[in-house]
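J.: Predicted model follows, preceded by the sequence.
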Amino acid sequence: MARRNPPASSPDLIGNDPASDALRPLAERMRPRTVDEMVGQRRLLAPGSALRRAIESGRVHSMILWGPPGCGKTTLALLLAHYADAEFRAISAVLSGLPEVRVVLAEAAQRFAEGRRTVLFVDEVHRFNKAQQDAFLPHIERGTILFVGATTENPSFELNSALLSRCRVHVMEALSVDDIALALQAALDDTERGLGGQELQVSDDALRQIAGAADGDVRRGLTLLEIAAELANGESGEVTEATLVQVLADRTRRFDKGGEQFYDQISALHKSVRSSNPDAALYWLARMLDGGCDPSYLARRLTRMATEDIGLADPRAQTMALEAWDTFERLGSPEGELALAQLTIYLASAAKSNAAYVAFNAARRDVREHGTQDVPLHLRNAPTKLMKQLGYGKGYQYDHDAEGGIALDQSGFPDAMGERVYYQPVERGLEIKLKEKLDRLREARASARKRPGKA
């Protein structure tokens, strides 16, 4: 397939308008003008890949771009329009409602009737409700628009199935430190759009520090570089350690308290505890606390891990979880966070068993499948004469009076179900002892039921 060169028209799309460049932030001025100028996304935009061939040929399709902030979603949408020689229109789901959407769609329909295509870029598309998302469907089907939705959230959860069925989902990745460092160096070298004319002195180490502080967001990295350049130009023209201290003093990490990253990180914490990896578990705990996660939520989830994944292998874990939770409530942040850290280390280091969790689920499954079974007569309470006459409590054996303290031939299940075994202790922690005892009891019960006269 022949490669299509990007058209030279519409200079405002990719930031080629010299008259306004001086007013634009560095991140906007350095926005890539060709696919080759994009950093990162090696899998998605590799030479010969399906998406790259589509972009360079100008034959693009409606799509959802899913990825973290600053990974190039807006830039890719601009390039789609640029290579396809299409009109580019952008709306934000945060700022726009249905009236604005209808206006843009009507303009696109008129443009389509005149023989010109429109790339409609919808930023934060997951913030549109179902009715708003449905408004795009007939226009996508007719080809009135080439729809490009950008989202930081999992499309499977946030976008309706009708929209997803009409679009291809492309997953974009956070940029690495090396990728962002390349973009920063390009800005330093570019005399037309970047900082090349300022003769800044920036060491490789300083550049990588800025790239690392960008936390996967190239736009943020360029903004930090621009601030550093302004400070350096007011002094010696060199980005020194003192400059970096000022620029990077308030660096924060990406964290979405209610989105995909949040659930990915709590999943990583839980699975690290389950895998008995206290170091990894402690890292994810620190990441979530650093990102502003509610420590009380973490205390609740850690308590769940104590019951679900450790259980009776180490019953102290549940007690310790409740005590750590209480300690945090009393001390608050940041002192109380140490109690959560100690708990995390203990849970990850403790013996693991989900035997109680599995047993409880099995019992609930039987309750659903067998319906409302009658309580066997021998297990029923008989507080009145009538109930005794009806056989309530008849044949019940008082275990304390039985040999060994257990009436082995006495069933505890409804007659129609027969005996069941739900709880299967593992050979770890305290459950080793529980298993030894229960194995002996279950064997003895089975032998007692086989005696003549027993069912």
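T.: That came through, no problem.
J.: alpha carbons only for contacts and neighbour counts from here, please
T.: Fine.
J.: where do the strands sit along the stretch 101-250 of the chain?
T.: Ranges of strands in the stretch 101-250 of the chain, per DSSP state E, counting those that start in this stretch, are 118-123, 146-151, 168-171.
J.: how far does the second one sit from the chain's center?
T.: In other words, strand 146-151. Relative to the centre of its chain, strand 146-151 is centred 21 Å away, using C-alpha atoms, centre = their mean, to the nearest Å.
J.: So which elements touch that strand?
T.: Applying 3 or more C-alpha pairs under 8 Å, 6 or more residues apart in numbering; DSSP states H and E, one finds that strand 146-151 contacts strand 63-66, helix 73-84, strand 118-123.
J.: can you redo those as JSON lines with mean neighbour count and distance to residue 425?
T.: Below are the helices and strands packed on strand 146-151 laid out as JSON lines (neighbours: other C-alpha atoms under 10 Å; distance: least, C-alpha to C-alpha, whole Å):
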{"stretch": "strand 63-66", "mean neighbour count": "23", "distance to residue 425": "44"}
{"stretch": "helix 73-84", "mean neighbour count": "24", "distance to residue 425": "51"}
{"stretch": "strand 118-123", "mean neighbour count": "25", "distance to residue 425": "52"}
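J.: which stretch among these comes nearest residue 159?
T.: Closest approach to residue 159 among the helices and strands packed on strand 146-151 is made by strand 63-66 (9.7 Å; C-alpha to C-alpha).
J.: Need the helices and strands packed on strand 146-151 in a markdown table (columns: distance to residue 176).
T.: Listed next are the helices and strands packed on strand 146-151 as a markdown table, based on distance: least, C-alpha to C-alpha, whole Å:
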| stretch | distance to residue 176 |
| --- | --- |
| strand 63-66 | 17 |
| helix 73-84 | 16 |
| strand 118-123 | 23 |
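J.: nearest to residue 260, of the ones you listed?
T.: Comparing the helices and strands packed on strand 146-151 by C-alpha to C-alpha, strand 63-66 comes nearest, at 11.0 Å.
J.: For the closest one, name the packing helices and strands.
T.: Other elements packing on strand 63-66 under the criterion 3+ C-alpha pairs under 8 Å, 6+ apart are strand 146-151, strand 168-171.
J.: so how far is residue 26 from the residue nearest to residue 80 when sequence neighbours are not counted?
T.: Distance criterion C-alpha to C-alpha, 6 or more residues apart in numbering; nearest residue to residue 80, sequence neighbours excluded, is residue 55 at 5.7 Å. Separation of residue 55 from residue 26 (C-alpha to C-alpha, to the nearest Å): 25 Å.
J.: cool, residue 140 as well?
T.: Note on residue 140: its distance to residue 26, by C-alpha to C-alpha, is 34 Å.
J.: And these two? Which one has more around it.
T.: Between residue 140 and residue 26, counting by other C-alpha atoms under 10 Å, residue 26 is the more crowded of the two (21 against 17).
J.: Against that first model, consider the following:
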Amino acid sequence: MPPNFHADTPLAQRMRPASLAAIIGQEHLLATGAPLRRLVEQGHLPSIILHGEAGIGKTTIAMLLADAVNRPFHALSALNTGVKQLREVLDSKDSLAFESPVVFIDEIHRFNKAQQDALLGAVESGDITLIGATTENPSFSVNNALLSRCQVYRLEPLTPEQISAVLQRALLEDHVLKKLTIDLQAQDTISKLAHGDARKALNLLELAIQTADTRQSPLIIDDALVARVAQTALVRYDKDGEQHYDIISAMIKSVRGSDPDAALYWMARMLVGGEPADFIARRLVILASEDIGNANPNALLLADAALRSVQSIGMPEARIILGQVVVYLATSAKSNSTYKAINAAMALAEKDASPVPLHLRNGVTKLMRNQGYGQGYAYPHDYPNHYYPQSYLPENLAGTSFYEFADNQREQHSKQFMAWLKSQAASND
């Protein structure tokens, strides 16, 4: 190993861009004419929230925005900052300073309401310019009062091509790596494993180089080496993504076919191959409604909860949640009756645009009521069992049926209940 290879500062830190122009990615915000670029060119920086995944440049962009408008920069982390420390920073502003300092708060979604409220006055008065960074949707994780005072900008994960550009820049420009002769054969693999996270890509590259066979020149960084340092088996997805779609299809069909072992295997193949956990979770939400539906309404609730949990927790722990939900779905009763029903209804809706019957329209004005709006409508809650037999379809579609009860316990119970309602209404006439 060359004597000067190891450095005290990690590669990802050494490669942090020194200017907005040096940032790879986020062109929708930083390219010529883009919103953040226009703001700094005008010397103006309002309070903003940067929303996006880890490792895509939120902290770097915040620092460089402050530098571009010549503002003092204070960085805080919501993980270890309390109200007291926050107020100390807010109260430290020099009253004679012409420009307000930029206060950057990483993981701002972790601030509780009291901590977020402590920011309101300073942001409102302009004593500080707030830049918050969050990996969660600000609409749900930042309180409305603070959110209304900030412009939210969404940062996008880097594309594989952009990650490759980050890696190449590191090999060419880093003062440590450029002294080495490196054959980076696993560039595409690192790009895929990084999932848009530049920091993760640089960490993988650095670890692979540190682990490479020092007897070789150049140092060979291939897929096998990256697999070892990443502690994952690399599932090769072909160029056009065919295997990606084949494996997700296999998992869905295994769940639909009530085979939990096969479903777990195909899901594991995706996870060890680097498939984003939230992609898998979204497919399970769809499956819970399409293939299980009202045979077990809890399936959709559990799948939706899994999606939100996976998004907030991330890998590797997300695998536990996905494992639970895929077994639950695979072993659940199945039905596609509601899936077929909505498809049939939409097919008819594309061909038929019958007017709403008068008795179903709201007679909100005297003229409407005189025209018959709402007349003849029977309010079901005024009748026994909260049911009254009346037509809710246009006259030309009377008797049309889209939904057929499937032969599972829950839907058959609903079918029996509906039959009982109708029989009770008939006996009350």
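T.: Structure received. Values in this document were obtained by computation on a predicted structure and should not be read as measured data.
J.: how about residue 45 of structure 2, what's its match in structure 1?
T.: Using TM-score structural alignment, the partner of residue 45 of structure 2 in structure 1 is residue 60.
J.: Go ahead and confirm that match touches residue 54.
T.: Yes: judged on C-alpha atoms under 8 Å, residue 60 of structure 1 makes contact with residue 54 at a distance of 5.3 Å.
J.: Pick the most deeply packed of the helices and strands packed on strand 63-66 of structure 1.
T.: Across these, averaging neighbours per residue (mean count of other C-alpha atoms under 10 Å) puts strand 146-151 on top, at a mean of 26.
J.: In structure 2, which residues correspond to that strand?
T.: Counting by TM-score structural alignment, strand 146-151 of structure 1 corresponds to residues 129-134.
J.: ok, residues contacting that stretch?
T.: Contact with stretch 129-134 of structure 2 is made by 45-53, 58-59, 62, 100-109, 123, 150, as judged by C-alpha atoms under 8 Å, 6 or more residues apart in numbering.
J.: rerun at 6 Å
T.: In this structure, residues lying in contact with stretch 129-134 of structure 2 by C-alpha atoms under 6 Å, 6 or more residues apart in numbering are 47-51, 102-109.
J.: what's the burial count for residue 382 of structure 2?
T.: Look at residue 382 of structure 2: counted by other C-alpha under 10 Å, it has 10 neighbours.
J.: no wait, residue 23 of structure 1
T.: Neighbour number of residue 23 of structure 1 under other C-alpha under 10 Å is 10.
J.: what lines up against it once you look at structure 2?
T.: Aligned counterpart of residue 23 of structure 1 in structure 2: residue 8 (TM-score structural alignment).
J.: give me the element that match is part of.
T.: For residue 8 of structure 2, there is no helix or strand it lies in under DSSP states H and E.
J.: Please tabulate the strands of the stretch 101-250 of structure 1 in CSV, including the columns distance to residue 82 of structure 1.
T.: As requested, these are exported to CSV (distance: least, C-alpha to C-alpha, whole Å):
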stretch, distance to residue 82 of structure 1
strand 118-123, 9
strand 146-151, 13
strand 168-171, 19
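J.: among those, which is nearest residue 436 of structure 1?
T.: Minimum separation from residue 436 of structure 1 across the strands of the stretch 101-250 of structure 1 (C-alpha to C-alpha) falls at strand 168-171, 51.1 Å.
J.: Compare that closest one with structure 2 and give me the mean distance after superposition.
T.: Strand 168-171 of structure 1: mean distance to aligned residues in structure 2 after superposition is 0.5 Å, counting by mean C-alpha distance after the TM-score superposition for structure 1.
J.: Where does that strand end up in structure 2?
T.: The aligned range for strand 168-171 of structure 1 is 151-154, by TM-score structural alignment.
J.: got it, and stretch 126-136 of structure 1?
T.: By TM-score structural alignment, stretch 126-136 of structure 1 lines up with residues 109-119 in structure 2.
J.: so how far is the matching stretch from its chain's centroid?
T.: Centroid displacement of stretch 109-119 of structure 2 relative to its chain, using C-alpha atoms, centre = their mean, is 23 Å.
J.: Other residues contacting it?
T.: Under the contact criterion C-alpha under 6 Å, 6+ apart, stretch 109-119 of structure 2 has outside partners 78, 83, 134, 141, 142.
J.: one step back: I'd like the helices and strands packed on strand 63-66 of structure 1 as JSON lines, with distance to residue 364 of structure 1 appended.
T.: Formatted as JSON lines, those follow (distance: least, C-alpha to C-alpha, whole Å):
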{"stretch": "strand 146-151", "distance to residue 364 of structure 1": "39"}
{"stretch": "strand 168-171", "distance to residue 364 of structure 1": "39"}
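J.: if I look at residue 379 of structure 2, how far off is residue 425 of structure 2?
T.: In terms of C-alpha to C-alpha, residue 379 of structure 2 sits 14 Å off from residue 425 of structure 2.
J.: Tell me which of these two has more neighbours.
T.: residue 425 (16 against 10).
J.: Quick check: the gap between the more buried one and residue 384 of structure 2.
T.: From residue 425 of structure 2 across to residue 384 of structure 2, the span is 8 Å (C-alpha to C-alpha).
J.: Sticking with the residue nearest to residue 80 of structure 1, tell me its helix or strand.
T.: For residue 55 of structure 1, the enclosing helix or strand under DSSP H and E is helix 50-57.
J.: Closest to the centroid, which residue in structure 2?
T.: By C-alpha atoms, centre = their mean, structure 2 has its centre lying nearest to residue 311, at 5.9 Å.
J.: which residue in structure 2 lines up with residue 98 of structure 1?
T.: Taking TM-score structural alignment for the superposition, residue 98 of structure 1 sits opposite residue 83 in structure 2.
J.: can you give me the strands for the stretch 251-400 of structure 1?
T.: According to DSSP E, counting those that start in this stretch, the stretch 251-400 of structure 1 contains no strands.
J.: still on that earlier bit, closest to residue 111 of structure 1 out of the helices and strands packed on strand 146-151 of structure 1?
T.: With C-alpha to C-alpha, the closest approach to residue 111 of structure 1 among those belongs to strand 118-123: 7.4 Å.
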